[in-house]
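Trainee: pasted the sequence and its predicted model underneath.
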Amino acid sequence: MKLRSAILIILLVIVADQALKIWIKTSFPFGHITNVLGLSWFRLYFIENEGMAWGWKFGGDFGKIFLTLFRLVAVGFGSWYLVKIVRERYTRGFIICASLIYAGALGNLIDSLFYGMIFGQSTYTQVAEAFPAGGGYAGFLHGHVVDMLYFPMVHSNFPNWLPLIGGKEFEFFSPIFNIADASISLGVIVLLLFQKRFFQREDEEEQEEVSGQETHSVGDNAPAV
């Protein structure tokens, strides 16, 4: 697989991710929920994530800067690693998964780096403006990641006989995420499922195919007994 194919995958994810985030940010107030195509189990729910996955935060302002810098270093390492695995001819599947993970990390990094300077503050009653006259809601490295994809497929209660959680509400699938998060998750899940096959190089696969063809050829040419 060539590097330009990996770059194309990354660009497609980034464009889709950023286009949806910008539309959500400039079209809806914070906390707005709308059903997609009238489906109650597929909704757009606009929230902003100041920290890590699942909304975890640590260390206040310092923690936010540290997290953004960590993402920046991770994306820098990912750039080097992606070029490395393409040059060393790793399998197409492995490179595609690495590209998806890289694209997702870069998509969320863009929010953290620039959204605070580009957009005004989103509130429950006010839609954010792009490039407001008074400046954005935060400085460089302090942007919030925009999340919106919400799939509450099942909403019920745990059976009363269960200890501790009996009778409490239960919802599947409750996380709210974005296209970048989905790209990372897809890349990681496929890697875990097919890691044995993916952690090879294309030249190894080619040798296996050639060996199989030679064996088949010898069998076809063997004299009948």
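Mentor: Cool, the structure landed. A quick note: this is a predicted structure, and the numbers were derived from the prediction, not measured. Numbers count the residues shown, from 1 in each chain.
Trainee: okay, CA-based contacts and neighbour counts for the rest of this
Mentor: Will do.
Trainee: so how far is Arg92 from Asp111?
Mentor: 29 Å (C-alpha to C-alpha, to the nearest Å).
Trainee: looking at these two, which is more packed in?
Mentor: Using other C-alpha atoms under 10 Å as the criterion, Asp111 and Arg92 rank with Asp111 on top: 23 against 19.
Trainee: surely that one is in contact with Met117?
Mentor: No - the criterion here is C-alpha atoms under 8 Å, and Asp111 misses it with Met117 at 9.9 Å.
Trainee: residue ranges of the strands in this structure, please?
Mentor: Listed in chain order, the strands of the chain (DSSP state E) span 33-36, 39-49, 145-150, 154-157, 169-172, 176-177.
Trainee: any buried residues in the longest helix seen in the chain, and which?
Mentor: Assignment by DSSP state H gives helix 60-87 as the longest helix of the chain. By 16 or more other C-alpha atoms under 10 Å, the buried positions in helix 60-87 come out as 64-65, 67-69, 71-72, 75, 78, 82, 85-86.
Trainee: okay, pairing it with this:
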Amino acid sequence: MMYYFVTVLVLLIDQFTKYLVVANMQIGDSVTVIPGFLYLTSYRNTGAAWSILEGKMWLFYVITVIVVMIIIYIMQKYAKGHPLFSTSLALVLGGAIGNFIDRLLHQEVVDFISTVFGHYYFPIFNIADTALSIGVVLLLIYIFISDSKAKGTGK
């Protein structure tokens, strides 16, 4: 049950930061946080990562509902007692729902975190995207650790 708190926390932070961006910045406005590296840039995305599948909201609705149901099922059935597994799923769940709320209410996702690495401008993202990414990395770590333990014990 504690892991749903992580999901709700991600949702609250995600939606609050998006609200602040929409309320205080025009699309295209940018504020320097760390010169040459980190900026807050108001942007809207009607697609998924890197703007793929732009305008295909119906597809995002269907996929998100299915993914959310699967994650909740897995959390209830298999993740209990596995803190890393549960946390990874809670982060993915919070991120998925955060962007789903945007798509459902506004038919676009508010993105605002802009990073630059030398001459490479990484696609602008948000807190939900960050939670999703961290959740997937933690899930991969969990799978790697579980697989290593299973091989080490002869299972």
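Mentor: Yep, it's here. Quick caveat: nothing in here was measured; it's all calculated off a predicted structure.
Trainee: now the buried residues of helix 60-87 of the first structure in TSV, with distance to Gln207 of the first structure?
Mentor: Output for those, formatted as TSV (distance: C-alpha to C-alpha, whole Å):
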residue	distance to Gln207 of the first structure
Lys64	48
Ile65	48
Leu67	44
Thr68	43
Leu69	42
Arg71	38
Leu72	38
Val75	33
Gly78	29
Leu82	23
Ile85	18
Val86	18
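Trainee: looking at those residues, spot the one nearest Ile101 of the first structure.
Mentor: Closest approach to Ile101 of the first structure among these (C-alpha to C-alpha): Gly78, at 8.9 Å.
Trainee: tell me who's in contact with that closest one.
Mentor: By C-alpha atoms under 8 Å, 6 or more residues apart in numbering, Gly78 of the first structure lies in contact with Tyr102.
Trainee: aligned partner of it in the second structure?
Mentor: Here Gly78 of the first structure is matched to Ile71 in the second structure, going by TM-score structural alignment.
Trainee: likewise Leu20 of the first structure?
Mentor: So, by TM-score structural alignment, Leu20 of the first structure is matched to Thr17.
Trainee: show me what the longest helix along the second structure is packed up against.
Mentor: Using DSSP H to define each element, the second structure has its longest helix at helix 127-152. If you count contacts as 3 or more C-alpha pairs under 8 Å, 6 or more residues apart in numbering; DSSP states H and E, helix 127-152 of the second structure packs onto helix 2-24, helix 83-106.
Trainee: give the buried residues for it.
Mentor: The neighbour-count check on helix 127-152 of the second structure (16+ other C-alpha under 10 Å) flags 127-136, 138-139, 142 as buried.
Trainee: Tyr3 of the second structure: which of the residues you listed is nearest?
Mentor: For these, the residue nearest Tyr3 of the second structure by C-alpha to C-alpha is Gly135; the value is 12.2 Å.
Trainee: distance of the closest one from Ser30 of the second structure?
Mentor: For Gly135 of the second structure, the distance to Ser30 of the second structure - C-alpha to C-alpha - is 28 Å.
Trainee: nothing else from me, thank you.
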